[in-house]
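> can't give you the sequence, but here's the structure:
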C-alpha cells in the first residue's frame, strides 16, 4: 500500500474489495479507480501491482486491526465493516495470537 498509503489503501479496499478492478498504466478518466485515487496514483498502482484485471481482497481483518490501533471501538469497527462485534473480536484475537511472544 505504499502507493496509496495506509488510509488510501483502506479506502481502496472498502470501495473495491470483493470485486474486480482493471489497472492500467494509462488509465481512463472514467475508471472507478481514477475516480477514487486520481490518475497519477492509479497509474502508479498499476506499475506497482501490474496491469490488467485484479480481484481485490476484502482486507477486513487488516482494516479492523488498523482501526482498533487508532482507538476505534469494537462496535464502531463492526458498523464500519458491516460485520458483528463478535467477528471483530475474533479477528483482533486471531491477530494477537499470531504475534510473536517476546518474553518467556
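Okay, I see it. Since we're looking at a predicted model, the values are computed, not measured.

> When you work out contacts or count neighbours from here on, use the C-alpha atoms and nothing else.
Noted.

> Helix, strand, or coil at residue 53?
Following DSSP: H, G, I helix; E, B strand; the rest coil, the label given to residue 53 is strand.

> so what's it up against?
Going by C-alpha atoms under 8 Å, 6 or more residues apart in numbering, residue 53 touches 20-23.

> quick one: it from residue 64, how far?
Distance of residue 53 to residue 64, given as C-alpha to C-alpha, to the nearest Å: 26 Å.

> re the thing from before, hmm, which of the contacts of residue 53 are the buried ones?
Neighbour-count burial (16 or more other C-alpha atoms under 10 Å) is assigned, among the contacts of residue 53, to 21-23.

> also this one, for the comparison:
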C-alpha cells in the first residue's frame, strides 16, 4: 500500500475502525448527520451499516451524540487510486463526481497533503 496521509479530521475514524471500514463509513454517511452511541440500539443506521462493534468503537473515539460526517472525497480518491488501483473513471463513479474533479484532486495533491509537522 502507498503511504497516503490521513487528514486530521478523518484520523479519529481511521483510528477507531481502520482505514477500510472508515472509508465505508464515509461513503455511507458522508455529508449527513448520524447519531453515535456507545450502546447503539437495533434501529441505529450506523450499527446496521457497520456492525455493532464498529458503531461502539466510533462512538468511543469520536464521541456520542449527533455528528456531522465529512465526505473526505479527495482522501478517498487518493486511497482508491494508490492503494486499490482503481482508475479515475471508476473512482468518479464510486464518489458520484466527475472524472475531471477526481483528476484535479489527484493532480493537485489535495488528496495527499503534506503533514505540516513533518520535518
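Structure's in. What do you need? Predicted, not measured: the structure shown is a model, and the values here were computed from it.

> Need the counterpart of residue 29 of structure 1 in structure 2.
Using TM-score structural alignment, the partner of residue 29 of structure 1 in structure 2 is residue 42.

> Its match - nearest residue in space that isn't next to it in sequence?
Of all residues not flanking residue 42 of structure 2 in the chain, residue 48 sits nearest, at 7.6 Å (C-alpha to C-alpha, 6 or more residues apart in numbering).

> Which strand or helix spans that neighbour?
Assigned by DSSP states H and E, residue 48 of structure 2 belongs to helix 45-50.

> same question, residue 97 of structure 1
If you go by DSSP H and E, residue 97 of structure 1 is part of helix 85-98.

> Give the aligned equivalent of residue 27 of structure 2 in structure 1.
In structure 1, the residue equivalent to residue 27 of structure 2 is residue 14, according to TM-score structural alignment.

> My guess is that match contacts residue 58. True?
Yes: when contacts are counted by C-alpha atoms under 8 Å, residue 14 of structure 1 is listed as touching residue 58 (7.2 Å).

> mind listing the strands for structure 2?
33-36, 65-68 (DSSP state E).

> Can you redo the ones you listed as TSV, where the extra columns are distance to residue 13 of structure 2?
Converted to TSV, the strands of structure 2 look like this (distance: least, C-alpha to C-alpha, whole Å):
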stretch	distance to residue 13 of structure 2
strand 33-36	12
strand 65-68	12
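
> among the ones you listed, which is nearest residue 57 of structure 2?
strand 33-36 (9.6 Å; C-alpha to C-alpha).

> With structure 1 overlaid, how far apart is that closest one on average?
Superposed on structure 1, strand 33-36 of structure 2 shows a mean distance to its aligned partners of 0.4 Å (mean C-alpha distance after the TM-score superposition for structure 1).

> For that strand, enumerate the helices and strands it packs against.
helix 45-50, helix 52-62, strand 65-68 (3 or more C-alpha pairs under 8 Å, 6 or more residues apart in numbering; DSSP states H and E).
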